[in-house]
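Enquirer: how would this look folded up:
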Amino acid sequence: MAGTQTTPTVDELLAELAELEDPRIREVNQRHGDDHGVNLTQLRAVAKRLKTQPELARALWATSDTAARLLALLVCRPKTYQRDELDTMLREAGTPKVHDWLVNYVVKKHPAAEDLRLAWLVDPDPVIASAGWALTTERVVKKPDGLDLPRLLDVIESEMKDAPDRLQWAMNECLAQIGIHNPDLRPRALAIGERLEVLKDYPTSPGCTSPYAPTWITEMVRRQSD
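Expert: Okay, here's the model as predicted:
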């Protein structure tokens, strides 16, 4: 029928994504542990055309292709996943970008987010634990009631310095957000950051805020008071 738009097959979408592949983008992404070369603005345009399609999202995820999985996370419906399904997906995410999008675009919108946060926070795999810390940071900012913030600072103080990169980055963000949003805990958050010196020498582009927690906290508090 004229005007009817059929949904592309998974193979057709894989071919479309392959055509969008840019070797220069792949080269940049590979420095950060990612293995795709698709411009994310173009990827989002494909997702916008497809709209929400839960079954297609599952099929795209099953390909194990990074670009296809990123597209899947844009066209899925978070609540259609089971709690254990999300746990499995995180463990097979593979690359940092897929991991981050899964946590931010799907898990944070899921009814089991708190249950997963608590489970992942104590997971022995540091990459999985980093997702637990990312969800904890979300609560620090948006739903802090019920969190033991001093206890979180205890853990950060004792474990962040020697944590693997992904986990260290997630714990550092939690430290910064605790300091930014809690004036009573700010002196301790600043002191922890200054003593541990995590990310102190991280290269920061002009106009961007350093991820070094004392600098980050101080700058964001200054902006809030302007």
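
Enquirer: going by C-alpha atoms from here, please, whenever you check contacts or count neighbours.
Expert: OK.

Enquirer: can you give me the end-to-end span of stretch 46-58?
Expert: 16 Å (C-alpha to C-alpha, to the nearest Å).

Enquirer: residues in contact with that stretch?
Expert: 7, 10, 69, 71-77, 80 (C-alpha atoms under 8 Å, 6 or more residues apart in numbering).

Enquirer: which positions in it come out as buried?
Expert: 46-47, 50, 52, 54, 56-58 (16 or more other C-alpha atoms under 10 Å).

Enquirer: if you look at those, which of them are in helices?
Expert: 46-47, 50, 54, 56-58 (DSSP state H).

Enquirer: please check the contacts of stretch 46-58 and keep the buried ones.
Expert: Members of the contacts of stretch 46-58 classed as buried by 16+ other C-alpha under 10 Å are 10, 69, 71-77.

Enquirer: okay, these in CSV with distance to T204 and secondary structure next?
Expert: Output for those, formatted as CSV (distance: C-alpha to C-alpha, whole Å; DSSP: H, G, I helix; E, B strand; the rest coil):
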residue, distance to T204, secondary structure
V10, 39, helix
R69, 29, helix
L71, 29, helix
A72, 32, helix
L73, 29, helix
L74, 29, helix
V75, 33, helix
C76, 34, coil
R77, 35, coil
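
Enquirer: next, the structure of the following sequence, for comparison with the previous one:
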Amino acid sequence: MAELAALEDRKIRKVNEKHGDDHAVNLTKLRAVAKRLKTQQELADRLWKTDDTAARLLAILICRPKTFERDELDTMVREARTPKVHDWLVNYVVKKNPHSEELRLAWFTDPDPAVASAGWALTTERVAKKPEVLDLEGLLDIIEAEMKDAPDRLQWAMNHCLAQIGIEHAEHRTRAIGIGERLEVLKDYPTPPGCTSPFAPTWITEIVRRQNDKATA
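Expert: As a prediction, this is how the structure comes out:
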């Protein structure tokens, strides 16, 4: 904890606070600490229990994702206060855990929008890797009906799923783009030069164009 405190940078904290995060550690330096420590499940457990964001991010990097029980992960995702901890927990731990599909189904309709967003994040991964377990038309129906008024974190996750469906599944692409155009979610999101807009129609069109260019190169 002392080492993490020594890595804090007020400028980083100021930037992170704009996105709802409260840590002040450069993530490259945090990853260097994790690389030195290597995998240490017991230490990861202790770091998580501190409720400190930087410590929890480090815990995620040094834990063994497959060792967690279903209920442990359910508790952890509900404890993950900040967006970065939530995102890393889902992507680096839950996705690699044998209970991920069970949790996806449980979280998908959870009344807590942050927990539901975890369910949508897991669903987005299935869109690309295991679409046979999904009802893609049904997902588009839900997105069309609920995304516009969803809370920010849940809305972002649903929008990612919409874009992924349009990118990965040509038979649903026209409908996915149409939903994005009608709802206009994230249409005016500020996008740095050289980055792809999160506005689904733009996102889908650009990634598909790159895939086609690569295929014909």
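
Enquirer: TM value for the aligned chains?
Expert: Taking TM-score structural alignment, normalised by the length of the second structure as the basis, the two superposed chains have a TM-score of 0.98; 213 aligned residues with a C-alpha RMSD of 0.4 Å.

Enquirer: which two from the buried ones among the contacts of stretch 46-58 of the first structure end up farthest apart in space?
Expert: Spanning the widest gap among those are V10 and R77, at 17.4 Å by C-alpha to C-alpha.

Enquirer: and the gap between the residue most central in space within the second structure and V115 of the second structure?
Expert: What sits nearest the mean C-alpha location of the second structure, by C-alpha atoms, centre = their mean, is D87, with 4.3 Å. D87 of the second structure sits 11 Å away from V115 of the second structure, going by C-alpha to C-alpha.

Enquirer: spit out the residues that contact the two alike.
Expert: By C-alpha under 8 Å, 6+ apart, no residue touches both D87 of the second structure and V115.

Enquirer: what are the ranges of the helices in the second structure?
Expert: Going by DSSP H, the second structure shows helices at 2-6, 10-17, 27-37, 41-49, 53-62, 70-79, 83-88, 100-108, 113-129, 136-146, 152-168, 170-183, 200-216.

Enquirer: Serialize the ones you listed to JSON lines and add fields for distance to P190 of the second structure.
Expert: Below are the helices of the second structure laid out as JSON lines (distance: least, C-alpha to C-alpha, whole Å):
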{"stretch": "helix 2-6", "distance to P190 of the second structure": "32"}
{"stretch": "helix 10-17", "distance to P190 of the second structure": "15"}
{"stretch": "helix 27-37", "distance to P190 of the second structure": "23"}
{"stretch": "helix 41-49", "distance to P190 of the second structure": "33"}
{"stretch": "helix 53-62", "distance to P190 of the second structure": "26"}
{"stretch": "helix 70-79", "distance to P190 of the second structure": "28"}
{"stretch": "helix 83-88", "distance to P190 of the second structure": "19"}
{"stretch": "helix 100-108", "distance to P190 of the second structure": "28"}
{"stretch": "helix 113-129", "distance to P190 of the second structure": "22"}
{"stretch": "helix 136-146", "distance to P190 of the second structure": "22"}
{"stretch": "helix 152-168", "distance to P190 of the second structure": "14"}
{"stretch": "helix 170-183", "distance to P190 of the second structure": "17"}
{"stretch": "helix 200-216", "distance to P190 of the second structure": "13"}
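
Enquirer: minimum distance to V94 of the second structure: which of these has it?
Expert: helix 100-108 (5.7 Å).

Enquirer: and that closest one, which stretch of the first structure?
Expert: Matched against the first structure by TM-score structural alignment, helix 100-108 of the second structure falls on residues 113-121.

Enquirer: quick one: that stretch to the second structure mean distance?
Expert: Superposed on the second structure, stretch 113-121 of the first structure shows a mean distance of 0.3 Å to its aligned residues (mean C-alpha distance after the TM-score superposition for the first structure).

Enquirer: and that stretch, what's buried?
Expert: 113-114, 116-117, 120-121.

Enquirer: quick check, nearest of those residues to G193 of the first structure?
Expert: L121 (20.7 Å).

Enquirer: quick check: closest non-adjacent residue to that closest one.
Expert: G132 (4.2 Å; C-alpha to C-alpha, 6 or more residues apart in numbering).

Enquirer: that neighbour pairs with which position in the second structure?
Expert: Per TM-score structural alignment, G132 of the first structure is aligned with G119.

Enquirer: done for today, thanks.
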